[in-house]
Structure formats: structure tokens, C-alpha cells
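Colleague: Let's see this in three dimensions:
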Amino acid sequence: MCTRPAPRSRRTPGSRTRTTARLTATLLTAAALLVSACSAGNPAASAGGTVEAALAALPRSTPSTLTPYYGQRLRWRDCGVPGFECATMKAPLDYADPGAGSVRLAVARKKATGTGRPIGSLLVNPGGPGGSAVDYLQRYAGIGYPAAVRARYDMVAMDPRGVARSEPVQCLDGRQMDAYTQTDQTPDDQREQDALVAADRKFAESCGAHSARLLRHVSTLEAARDMDILRAVLGDRRLNYVGASYGTLLGATYAGLYPGRVGRMVLDGAMDPSLDARRLNLDQTAGFETAFQAFAKDCVRHDDCPLGAKGTTPARVGDHLKAFFRALDAHPIPAGGAGSRKLGEAPATTGVIAAMYDEASWGQLRAALTSAMKEHDGAGLLALSDSYYERDPNGRYSNLMMANAAVNCLDLPPAFTGPDEVRKALPAFEKASPVFGAGMAWTSLNCAYWPVRATGEPHRVKAEGAAPIVVVGTVRDPATPYRWAKSLAGQLGSARLLTYDGDGHTAYGRGSSCIDTAIDTYLLRGTPPTTGKRCS
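Modeller: This next block holds a predicted model:
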């Protein structure tokens, strides 16, 4: 998602970093997967008009103004991480005026480990927007992808512009972020509503003050063009790519711009670029409700479920959780080992949402809820929330949420332009999720106060003439609803839809041998799965 706990597919780790998914120790990239797109089906704009625009391919020849960028040579150096090397690549700040300055983008790679014929480079991106691809490569993909894949490919990652090591967008400091993440997301009166609006304004103004040069140039379109420069300087004729969550939007955008340069491309936990921001947020709200229903059914099968005994319905489990949130709204509780910090409704909600990304985290969530509800110790839920926001024990935040907002607010016009529109939309959001709906509606207000106008709009991506693209959708994915995968697969002319009938965010590397075999076979042999293939 885009900011605060209404994750827009941020986990990107899609996003999981696999050694973790997105949660506390196993939540390394949880936040990285915030999504930023919209829903599926017949895409409609906020005003109700059907979106007809399609992303147009760029000319096949490289403009002479970009020759210095395409012709650059990377100087590889030791990263400080065994087996990996790093470099810095330059890209134009503004593709409309390539001579007006450049941005420096961090790149990392791990050379192919096998002795067989190499295939080329495999670029990976974990999502976000805002997730560090370099971290993802060094902590998971470069060591956790199947050995056969790592043997044939140079594993490569690039932090997108504005993210992590690539001229990161800067906004609030640690203390200010602590206050921001504690902001009440379900205002009960005018005073609380004014406080939420003030928090969003302060966040936006701070980003504008600290990152004015870059803020107009962190769009997904520009990041996709950067990927083509990287392809060229790596010496690859085509781009081989695995993108998760928001990384699928990056990949699809690349395919739309450069269909003839698409190699073997996997889009896992797919986003749909054809819908507006409001529909995007509404669909994701429903996605988290679907995930919560699955968690609720599982929770009551365990003796340690604090939300209901065996036989309790998911609706009743949701009522218990909402009552707990209301109690925290009125009286935050101590957070144990977290020092003087307390657990209020906002971070508690974020903690629960974070655990929805991976069913392997459900046991951790049950324990955290038990501690908070029965022992008045909020440390467990606060730890989940901190992991989602990538806050370390010393109170320092990565720039994940800052880059997330910057990209999302540039890619699409705001979901809402003011509180009145949010209030009108509340019934629809609460119907989509009785548990998370109100909070997700209010957190969708953040782009209303952004200091730069959006440069993107909803559009379809056809990528006519591209090689086969594998689009992967998980049936009960909370952050990138399955319908988005179906919609994207329907737009892309060469797509093959691969379905995972399971829980959690994304599918590759989650334990399904069916999914993993299909993707590995495609990456290694170039043979895509059959149309409509379904795995569990």
C-alpha cells in the first residue's frame, strides 16, 4: 500500500525476503511489498469512465541523447558481502531532458556459480514501492534461489531511484516517524480527523522540503526505463526478470515500453495497472479481509487463540479483534521490552496486517495478541509493526515508507482529495472489510496533500510482441488480490497465468513444488507453464 498501515502491497518481499517474509525476524521485507495499482475486471476511473489508455511502446532505436547512459561501463567493487559485487549506474534524472542531470543507482550482482552454459543476467525486485532490491538479493535471492537458477544466471538487483542506496527520498526523522505511525487512523471526531490530516500534510511537506530535486522523477515509468539501461550495460540482449508484488508493476511497465526486449519474465503477486488509486485501495482492503478470514478459521483451531474458542465464526473473531482495537484507541498499553513506547490502535492494526502477508507468521501473531489482550504487554504487536515499517531497535527507519509514498503519489492521482470524500466512501470500505475497512479508507488520504502532482494515470499494458510472460496469482493473497493477476494476464498479449491456490503474499519459493517447478523450468529452459495451470 502506500503509507501507514494500509499496506499497499508493500512487502514487498513479496515480498518476503524469504528468509523472512515480512515479519519480525521473518519479516525482513514486509514493508517492501506495498502495492500501488488497482483492481481487476473492467477498469473504471473514479468518475466512472472506463480506462481505455494503453501504455505505448518506445521506439526500438535508442535516442542519441541517451547514448552516454547506454554506453557507460560499470566499475564493479567488493560489496562487503561475500560473493557479491556492487557498482553505481547513472541514469538521467529526467528522460525528457537527459542532459539536465543524472541520478546514481546502486547495483549488485552475484556471478553465476555453475560451469554450464550461462543464460545471462536475472534481475530481481522484491516490491514496495520502496523495497531495497539490493538487500533482497544479498539476503535472499542471491543465496536462496534454486541452485540450478543461480548456476546459470548472474543474479542482479538495482535499488530503484529514490530507494535505499539509490539517492533515497528523505522525509521525517525517526522521532517524527514514531509520531506519524502512531497517528489515529480511525478518527472518531473532528479533532482526531484534523490531527490525521495534519500528520499527512506534515509528512508530505517534509518530503517536499528534503527531496525536492527527486520527487518529480521517481515514477514507475522512469524506474522501468532505468532497467533497460541496466540491461544494456550488463551486455544482455533481452531482460530476464523476476518481480514480486510492486515488482510486477515494474516488470509489466518494462514489457509495455520494450516488448521486443523481454526475455524470461516472471510477475509474482501481480498488480493491475489499469485501475485508479481508490479502486486499488478498495480491492486491497477486500484482500486483507480474505486473508483475515483464513487466519480466523485457523486461529480458533488452536488452544492459544485469544480471539475465540473452537467453533467461533470468523465474523465473531473479527468482532473480538475490533473490540480490542477500540480498547487500545482509548487506552494504549505498555510495550514491554520496547522501552517507554506504548501500543495504541494504529500500530496494533499494522502489526496484525503485517502478519497477514505470510501464514507462517500466524503463530507469532497469536502469541502477540495473547500477550497484548491477556497480559497487557504490547511488545509483540509493536515488534510486528516496527518490522513492517522497517524501524530498527534504535528508532531509525529505512526510507521504505517515504519512497513508497513518493512513487505511489506520482504514479496515480490521489484516491481522495479530502476528508469529505473519505467519509462518503467509508461504507464501501467497511463492507469490503469490517475489520480493516475504516482504517484503510483513511490511510488512502495521504496523497491528497502531496507536494507534486501525479504524472501517471491508470492504463492497460498489452506488450504486443513480447516473449511469453508468466503472471502468478495467489488465490488468498492479501496485498495483491488474485483478480489483479487475472486482469494483468488478460491485458498482456503473451501472458501465461499460473495460479497458486493458497494463502499469503506471492507464490514462488513458498513451499509449493508445483509452483517452483513451473517457474524454474521456465527460467532454465524457456518453457512457460500451460495456460491456466493451477497449483496448491
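
Colleague: Going by C-alpha atoms from here, please, whenever you check contacts or count neighbours.
Modeller: Noted.

Colleague: tell me the SS of Phe429?
Modeller: Under DSSP: H, G, I helix; E, B strand; the rest coil, Phe429 falls in the helix class.

Colleague: hang on, isn't it packed against Thr285?
Modeller: Yes - applying C-alpha atoms under 8 Å as the test, Phe429 and Thr285 come out as touching, 6.9 Å apart.

Colleague: Need the overlap of contacts for the two.
Modeller: Each of 437, 440 lies in contact with both Phe429 and Thr285 under the rule C-alpha atoms under 8 Å, 6 or more residues apart in numbering.

Colleague: Alongside the first, I'd like the structure of this one:
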Amino acid sequence: MATPHPAPRRRTATTLAALTALLLSGCSALGSERSEGPAASGPGTATAAPAVSESLRPYYEQELNWRPCDEPGFQCATLNVPLDYADIDPAEDLQLALSRRRAGSAEERIGSLLLNPGGPGASGIAFLQHGAAVAFPSEVRAAYDLVGFDPRGTGRSEPVACMDGADMDAFTATDRTPDTDAEIDSLLDAFTAFAESCQERSGRLLEHISTEESARDLDILRAVLDDERLHYYGASYGTLLGATYAGLFPGRAGRLVLDAAVDPSLSTYETDLQQAAGFETALTSFLASCTSPCPLAAPDSLTTLLAELDADPLPTNDPDRPLTESLALTGVAMALYSPSSWPQLTTALAAAIDDGDGAPLLALSDAYHDRGPDGSYGTLMYAFPAIACLDHPPALADPEAVQAALPDFTGASPTFGTDFAWSTLLCASWPVPSAHTPAPITAPDAPPILVLGTTRDPATPHAWAESLAAQLETGVLLTHDGDGHGAYPGTTCINDAVNTYLLTGTTPPPDTTCT
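Modeller: Model (predicted):
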């Protein structure tokens, strides 16, 4: 499991959040209900925000130069945004990569639907071009320009850079369940080396890739697209970005679908603890479905395998990359994101347990880590901790704190808890301290916001969706009683509710549950 855990990743074959290779009425687009910078009220506060400042006005009034993308059927452009909203210097501007697919019907067009697949750090452009453009039904595609964007520091938008491939191979294989002082020292050294590589190769960018800054970028994008309100689909971490936008700019919020919701009010410690429990719940559901011949027929089969790998990693098809305990646990976690991956997990576990072959589990781990066949890593694995550690103060500060917290974590998740607890120390090593304080987001006066949660979601427990929907003054909870990370698209019940909301603004009855 990638570190850190505070902001959940996306990976599912049944929701829009996994279709990456790993979302209008009133005043003008430059109206007066917009916050102009970090000095304005925070995400959960209702204030009448001032008009756009003169320093921000050129960003809101810029024109996009749309051109054909390499991918047929899509247009691409770049958007200029300030690096630092508190101290704007055009010489430091960031350029954000955009892609869109035009609405299918000029007569039925509502506006733009912005898409974010989560992460943090996943590419919205890949999300759009490699799945979302056909995953939405024809009625939604007719009504909206679908717009994918890579948030600051990710994908093609001046991404965070850290270790090279060989060093990342070593980093991801590091033992994250240390048993001795020497193993603890090795883990701390690995976290420090990773953090220092990011600082060395990314510099000042690391200070300015918070979710709040990305939400401010969204408001510039909304205005430049000539939309008076922001219509949006966000999954997993994308729900935090969407909710943050609604908190900052409630008067600019439109139809927001927040799928696999994150709870912004939780401390980092509670977030990590509850996410560990979520993966345990998903593992229990997988085990219940694992029919004969199941490689985990004995209750302690997985625990035994992990203990054996801790002592003696299994060979794979790469002699330089044996399957370690950490890589195996990441591979298991990867498959728990979607029931469609469970047969692959069963096969991979059988190969490891019955045949001593670690290659299938390593392949699952590589998919989670966004590692390509050539040994290179995508930008996700760098942006993910950089954004998460800036957004979230470290849950635990040192090995002593981890040792004290281990009973809580192993109680919540006997399988994943130790890994989660020790992984919190990456943010404790991070070179840029977090100034963020978790707080509820209320977004008063925003239109109805549709919040989705799945009862056995491994990465974003259903309780988070319940909490976010309750925090938002206009939040409406829609529940999928089932497995996997995210709900849309999924059952007919879920699809009908979401599509109706996107097309008409009408939400389902509060607390609707779909099976």
C-alpha cells in the first residue's frame, strides 16, 4: 500500500474512478461571489466573497487556445494559474493541462462537466480520454462538454518529481512492518530519502499543491470555460477537491457529484485508522466470496503467507525484484478496490501459496504503484504523498508514537493495520509542514450536492459519505449497498439517480439505498 494513506487512491474497474490507466445560471463568469485568495474565509465558512482582485483578473479573463489532441476526438489546451495565490507573480505561473470532448448537442448543452478521478495525483486527462468519455451515457454526453484536467503538480501539469525508477523499486519494496530497531531505521531512512528527493527535484512547487489551491484553480477554469456554475464529477480524493470548492465558492457551485466521499472533518489519525478498517472489511468480503478451490481456505493463510514473505521473499519473473511482504500487501490491497479484480487476486494468491511464484502479486502491486513495464513510474506516486502530506498534518510523529498506536491499528485491521501505522511516518519526514486543520465543510447556500458512498468500500468507508452529506448544508446521501471503491456507474438504481441529477439538478430522496 502506497504511503501515506490519508487521502485515498482510486482503483476500480466498476466506477469512473478506475477508468484511467491506473467532474448554469445567475451572474456573469466574473461575478462578485468569488473568493480572491488564501486570505479569504476557509472552506467551511459562509461569507460574501469580494470581486476578483486586479492581480487575479488576467487569469479569469484569459482565453484558452483549444487544439486537437493526439487522442482523436478530443481537444487540448493549457490554463495559466498563479503558483502562489497569496503572492501572485506571473513569472512563476503554472500551466495546467486540459482536455475536453464537446457536448453532443448544442441545443441540449448545459455547460461543462469537470472530472477528477482522485488520487490525489491521478490524471483527469487520462481519465477523460481512456474511459469517462464513453462511460457517461449518451444523454449526459449530449448535455455537457466533458473536461478533464491534471491538477497542479500532477500528470502533465508541471508534475512533482522525486526518485527515479530503480530507487522507487527499492522504496516500494521497503519493509513497512518493521520488527527490529534496524528495520525501523531502514524504514525511516527510506522515508527521508524519498522526501529529500522530492524536495531536491521539485523545489518550491511542493509548497503550493494543496487541495485548497487546486480548488481555486477550478474557479479560474470555470470562469474561463464561461460557466457561471461549476458542474463536477469527483471520485475518492476528487470528492475532497469538489467539497473544498463548494466550501470556498458556494455561490458558484452547480451540480456536484461526490462519489466515494472523503470526510474532511476527521483528523489524520482517525482517517488512517478508519481506512485501515475499510480494507479489512473489503478483505472479509473477498474471503466470503472466495469459493473452492480457494488458496485462503484456512483462516490464517494470508497471515502465514505475509509472515513467510517477511522472512523470505518469493522469486518473480524479475530476478532483481522478489516479492516482499510490503509488495504483496500492496498487491492484495490493489485488488480489493473492485470485485472484478477478485478472481485475479485469487489466482495471484494461489500462485504464491501453492507454486511459490510471486509474479502475479507483484503485477498487482505494480499496477497500484503506476509502474510501467520499462521500470518507470507515473507521476501519481510522487504527487500522491506530496499533496496528501501538505493537506494533512502527520498522524504520528515518531516510532515511539507508532508503537503506542499499534494496538488501535491492529485492532481496526489485523491484516493492514501495522502497515498503515508505520506508513504515517512518511508525512512526519516531509520537508513542507502542513498548515491545514481538519474541519467540516458546510457550503451554505450551495445547490443540492449529491454524495455517494458504498457500504464495503475499502478506501473510503461509507461512514465518510454519511458524514460529508451531513456536513454539507445541501448534501444528499445516495448509498450503494455493495463492494468496491465508488458507485458510479454501477447498478441501474445508482445510474438513474446520478444521471437524473446531472441532467435536471433533481436529487433522489435523502438516504436512498441502492443494491
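
Colleague: Please state their TM-score.
Modeller: Once the chains are laid over each other, their TM-score by TM-score structural alignment, normalised by the length of structure 2 reads 0.93; 495 aligned residues with a C-alpha RMSD of 1.8 Å.

Colleague: Compare Phe429 and Thr285 of structure 1 and say which is more crowded by neighbours.
Modeller: Thr285 (31 against 25; other C-alpha atoms under 10 Å).

Colleague: Give the aligned equivalent of the more buried one in structure 2.
Modeller: Mapped onto structure 2 by TM-score structural alignment, Thr285 of structure 1 lines up with Ala276.

Colleague: Same question for Asp135 of structure 1.
Modeller: Under TM-score structural alignment, Asp135 of structure 1 pairs with Ala126 in structure 2.

Colleague: again with Thr253 of structure 1
Modeller: Match for Thr253 of structure 1 (TM-score structural alignment): Thr244.

Colleague: My understanding was that its match contacts Ile441; is that so?
Modeller: Yes - counting by C-alpha under 8 Å, Thr244 of structure 2 does reach Ile441; the two are 7.1 Å apart.

Colleague: shared neighbours, these two?
Modeller: By C-alpha under 8 Å, 6+ apart, the residues touching both Thr244 of structure 2 and Ile441 are 43-44.

Colleague: Disregarding residues adjacent in the polypeptide, which is nearest to Ala6 of structure 1?
Modeller: Excluding its sequence neighbours, the residue lying closest to Ala6 of structure 1 (C-alpha to C-alpha, 6 or more residues apart in numbering) is Met440, at 5.0 Å.

Colleague: quick revisit: in which helix or strand would I find the match of Thr285 of structure 1?
Modeller: helix 268-289 (DSSP states H and E).

Colleague: mean shift between that helix and structure 1?
Modeller: By mean C-alpha distance after the TM-score superposition for structure 1, the fitted helix 268-289 of structure 2 averages 0.6 Å away from its aligned residues in structure 1.

Colleague: helices or strands up against that helix?
Modeller: Using 3 or more C-alpha pairs under 8 Å, 6 or more residues apart in numbering; DSSP states H and E, the elements in contact with helix 268-289 of structure 2 are helix 325-336, helix 399-412, helix 417-423, strand 449-456.

Colleague: Okay, helices next: where are they in the stretch 251-400 of structure 2?
Modeller: 268-289, 301-311, 325-336, 342-355, 359-368, 380-391, 399-412 (DSSP state H, counting those that start in this stretch).

Colleague: where does the residue lying closest to the match of Thr253 of structure 1 once chain neighbours are set aside land in three-state SS?
Modeller: Nearest non-adjacent residue to Thr244 of structure 2, counting by C-alpha to C-alpha, 6+ apart: Pro43, 5.6 Å away. At Pro43 of structure 2, secondary structure determined by three-state DSSP is coil.
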